[in-house]
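In: Here you go, sequence then predicted model.
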Amino acid sequence: MKIRPASAADGDRLAALLLPVIRAGESYALPRDMSAAAALAYWCAPEKDAFVVEDDGGAIVGSYHLRANQAGGGDHVANAGYVVAGAARGRGVARAMATHSFEHARARGFRAMQFNFVIASNTRAVDLWQSLGFAIVGRLPGAFRHPALGDVDALVMFRSLVDR
């Protein structure tokens, strides 16, 4: 796998990765009918550093973006979003992106990472984040309208990026 910054040339392939996840409506609080242009504008917004993961054949199998979680007094805490292609799940793509994102965040001067809205029913993500040192620091009861499960909890997860 190769992780590199996303470029404008990746637009169609990146949209093809993002749109099935957005349309499924199971892990991101985004409009399920979001256009490809809107999805790319969201994912690759100017305040975000967007990356893609290519497999050995050059296919984009994952992407993440990283930004400051808050402005001003909270700008030392990073926030990120991750997407893995369905066919690439279980191959270590998410773990590789997470590790890369932690290093990139540290290089940018972030001292911690916070996820504001992890869908509790997304147990693969919750388990991965916990295995990588994230703690659940908050639970928002019924905060996410899951298309199949109804209202499910959203989790706030946090981890330090500083060696203590």
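Out: Happy to help now that I have it.

In: CA only for contacts and neighbour counts going forward, please
Out: OK.

In: separation between Leu17 and Val93?
Out: Leu17 sits 13 Å away from Val93, taking C-alpha to C-alpha, to the nearest Å as the criterion.

In: Second structure for comparison follows:
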Amino acid sequence: MEIREATPQDWPAIYPFWSQIVEARESYVYPLGASSDEARAIWMQAPPAHVVVAVDGDGVLGSATMGPNKAGPGSHVATGSFMVGPEAQGRGVGRALGEYLIDWSRRSGFRGIQFNAVVETNAPAVHLWKSLGFAVIGTVPEAFDSASHGLVGLHVMYQKL
């Protein structure tokens, strides 16, 4: 598996799993029903964002977007979002993208990484981020309407670099 910068030509491979994951209403707060163009504007952001894909001989397995969590006085803290295609889940793609984010954030001079909205019932993601050194620093109760669990909390997770 290789992780490389995403190109516009990668979007047709990203959008199907991006849409499927968002529409499942279990892990992301992105708008439901987003067209390909609307989703591309959300995910494929221009610098200072950095968008990557994980690829192998099967094509695009997953993608991550990362960059400053906030502008101005908050720009020293990074953030990231990750999506792994359902057929590639359980193959270490999310871990590789998470490790890439941590390394990229350090190399880019960020002082920490903050995830603003990790759905508390998304056990695989919570476990992964904890195993990579992130801690839950707070939970906003009932901030996410999960399709299978109803109203659940959103964790704010953080790692100091």
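Out: Good, I have the coordinates. This structure is a prediction, so every number in the text was calculated from the model and none was measured.

In: Post the TM-score for the overlay when you can.
Out: Taking TM-score structural alignment, normalised by the length of the second structure as the basis, the two superposed chains have a TM-score of 0.96; 160 aligned residues with a C-alpha RMSD of 1.0 Å.

In: Mutual contacts of Leu17 and Val93 of the first structure, please.
Out: Val61, Gly62, Val84 (C-alpha atoms under 8 Å, 6 or more residues apart in numbering).

In: Narrow the residues you listed to those in strands?
Out: Judged by DSSP state E, strands contain the following of these: Val61, Gly62, Val84.

In: ranges for the strands of the first structure?
Out: Here the first structure has its strands, by DSSP E, at 2-5, 49-54, 60-68, 77-84, 112-119, 135-146, 150-160.

In: hang on, the earlier thing: any chance of the shared contacts of Leu17 and Val93 of the first structure in a markdown table, plus neighbour count?
Out: Shown next, in a markdown table, are those (neighbours: other C-alpha atoms under 10 Å):
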| residue | neighbour count |
| --- | --- |
| Val61 | 23 |
| Gly62 | 26 |
| Val84 | 23 |
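
In: just to revisit the earlier point, can you tell me which of the ones in strands among the shared contacts of Leu17 and Val93 of the first structure lies nearest to Met34 of the first structure?
Out: Minimum distance to Met34 of the first structure across these is 18.2 Å, recorded for Val84 (C-alpha to C-alpha).

In: ok, now how distant is that closest one from Phe134 of the first structure?
Out: Applying C-alpha to C-alpha, the value for Val84 of the first structure to Phe134 of the first structure is 19 Å.

In: can you check Ala78 of the first structure too?
Out: Ala78 of the first structure is 13 Å from Phe134 of the first structure, by C-alpha to C-alpha.

In: More neighbours: which of the two?
Out: Ala78 (27 against 19; other C-alpha atoms under 10 Å).

In: which one in the second structure is aligned with the more buried one?
Out: When the second structure is aligned by TM-score structural alignment, Ala78 of the first structure is paired with Ala78.

In: Quick check, that match in contact with Asn116.
Out: No - with contacts counted by C-alpha atoms under 8 Å, Ala78 of the second structure stays clear of Asn116, the gap being 10.6 Å.

In: correct me, but Ala112 of the first structure touches Ala135?
Out: No - under the criterion of C-alpha under 8 Å, Ala112 of the first structure is not in contact with Ala135, lying 11.9 Å apart.

In: Find residues that contact each of the two.
Out: Both Ala112 of the first structure and Ala135 are in contact with Phe158, Arg159, where contact means C-alpha under 8 Å, 6+ apart.

In: Arg111 of the first structure: how many residues sit nearby?
Out: Arg111 of the first structure has 18 nearby residues by other C-alpha under 10 Å.
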